[in-house]
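# okay, predicted coordinates and the sequence, questions at the end:
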Amino acid sequence: MKNAISLLVFVVIVIGAGSAIGTLTAPGEWYAALNKPFFNPPNWVFAPVWTLLYLMIAVAGWRVWQQPGHPALFRLWLVQMGLNFLWSPLFFALQMPGVALVVIAALLATISLFIKTAWPLDRVSGLLFIPYAAWVGFASALNAAIFFLN
């Protein structure tokens, strides 16, 4: 029961914070007016993708937190969450796609390091981060294209 409650706390915090940031920094007129690359998906794609990714991120974080012998891995998890939650305010609210590009590149590097570090310790957590890495890689390309097109 204790494990189920702590997992639920991770899920609520990660999805809740991600949803709140997404809602507070939703794309507006500025974003709509930007030149975008041909591979820019429709806006409705982002919410379901991020909800699923945040669920996997939460489960991975919970799994790592359950293993007190690996504090460095949990710190990596915390760093990637901080970078993740920083990107939307930088890109959408502050309208700084160049700075956001630096942050998303750091996020992708941190996610990759998390996967590499988790792999021998908790393969499930590493596997849970692979779709996240793929999506952030795509988002990095999208961010870069928007930066260079504008």
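Received it, and whenever you're ready, just let me know what you need.

# going by C-alpha atoms from here, please, whenever you check contacts or count neighbours.
Will do.

# what about the closest residue in space to Ala17 that isn't next to it in sequence, how many neighbours?
In space, and not counting its chain neighbours, Ala17 is closest to Phe85: 8.0 Å by Cα to Cα, 6 or more residues apart in numbering. Phe85: 17 surrounding residues under other Cα atoms under 10 Å.

# for Phe85, what are its contacts?
For Phe85, the contact set (Cα atoms under 8 Å, 6 or more residues apart in numbering) comprises 17-18, 21.

# dropping in the other structure now:
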Amino acid sequence: MGDVTDLSSMMTQTFLDEPGRTGSRGRSLLMLLAFVILVAVASATASSVTLPQIGGWYAGLEKPWFNPPNWLFGPVWTALYAMMAIAGWLVWRERGLNGARSALALFGLQLALNILWSLIFFGLESPGAAFIEITALWAAVGATTVAFRRIKPLAGWLFVPYLLWVSYAAVLNGAVWWLNG
């Protein structure tokens, strides 16, 4: 129970403290908005390819017994994207763009790979190629989680659910490929 209390305390402290080396509170909130917009654009891009396929091509695929209902994906991804945005902002807030350059580059890489997976799986209707791509996504999310944790532990923890979801999605992707290959 102590871990939950510590995490709650860290979150409260993080949002109430004055920004570190990043300047004013207004600039900090502007950067939070920038991270939210960045992940929202990524989400919208992936969704523009995914949503039209849900009732068509994807509906016709054989899926494993552990495939979640379609309605679950929206709320899960909304929460994951929100946590990604906050994590990126926390890392920026802690070290700034120059001080967190490699961690934020990993953030950008995993976001690009996230979009690419949707383009390959749904846009190209290629579960096999998407399975190969999702392994790169998984590695990028894992690397981002570690890099963020080193800078701001809470930011790393905010990436853990995403890493778990991508792990699950990789298994699901592999099963869809197997069942339909």
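Noted; the coordinates are in hand. Just so you know, these numbers come straight off a predicted model, no measurement behind them.

# picking that back up, map the residue nearest to Ala17 of structure 1 across to structure 2 for me.
Matched to structure 2 by TM-score structural alignment, Phe85 of structure 1 sits across from Ile115.

# that match in helix, strand or coil?
Three-state assignment for Ile115 of structure 2 (DSSP: H, G, I helix; E, B strand; the rest coil): helix.

# turn the contacts of Phe85 of structure 1 into CSV, including secondary structure.
Converted to CSV, these look like this (three-state DSSP):
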residue, secondary structure
Ala17, helix
Gly18, helix
Ile21, helix
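
# which of the residues you listed has the largest number of neighbours?
Gly18 (20 neighbours).

# verify the contact between it and Leu52 for me.
No - at 11.2 Å, Gly18 of structure 1 does not count as touching Leu52 under the criterion of Cα atoms under 8 Å.

# quick one: residues contacting the most centrally placed residue in structure 1.
When Cα atoms, centre = their mean is applied to structure 1, the residue found nearest the centroid is Asn84 (4.3 Å). By Cα under 8 Å, 6+ apart, the contact set of Asn84 of structure 1 is 104, 107.

# please report the distance of it from Phe138 of structure 1.
14 Å (Cα to Cα, to the nearest Å).

# my guess is Val141 of structure 2 contacts Leu113, does it?
No - Val141 of structure 2 is not in contact with Leu113 according to Cα under 8 Å; the separation is 9.3 Å.

# which one of the two is surrounded by more residues?
The neighbour count for Val141 of structure 2 versus Leu113, taken as other Cα under 10 Å, is higher for Val141 (26 against 20).

# give the aligned equivalent of that one in structure 1.
So, by TM-score structural alignment, Val141 of structure 2 is matched to Ile111.

# appreciated, that's everything.
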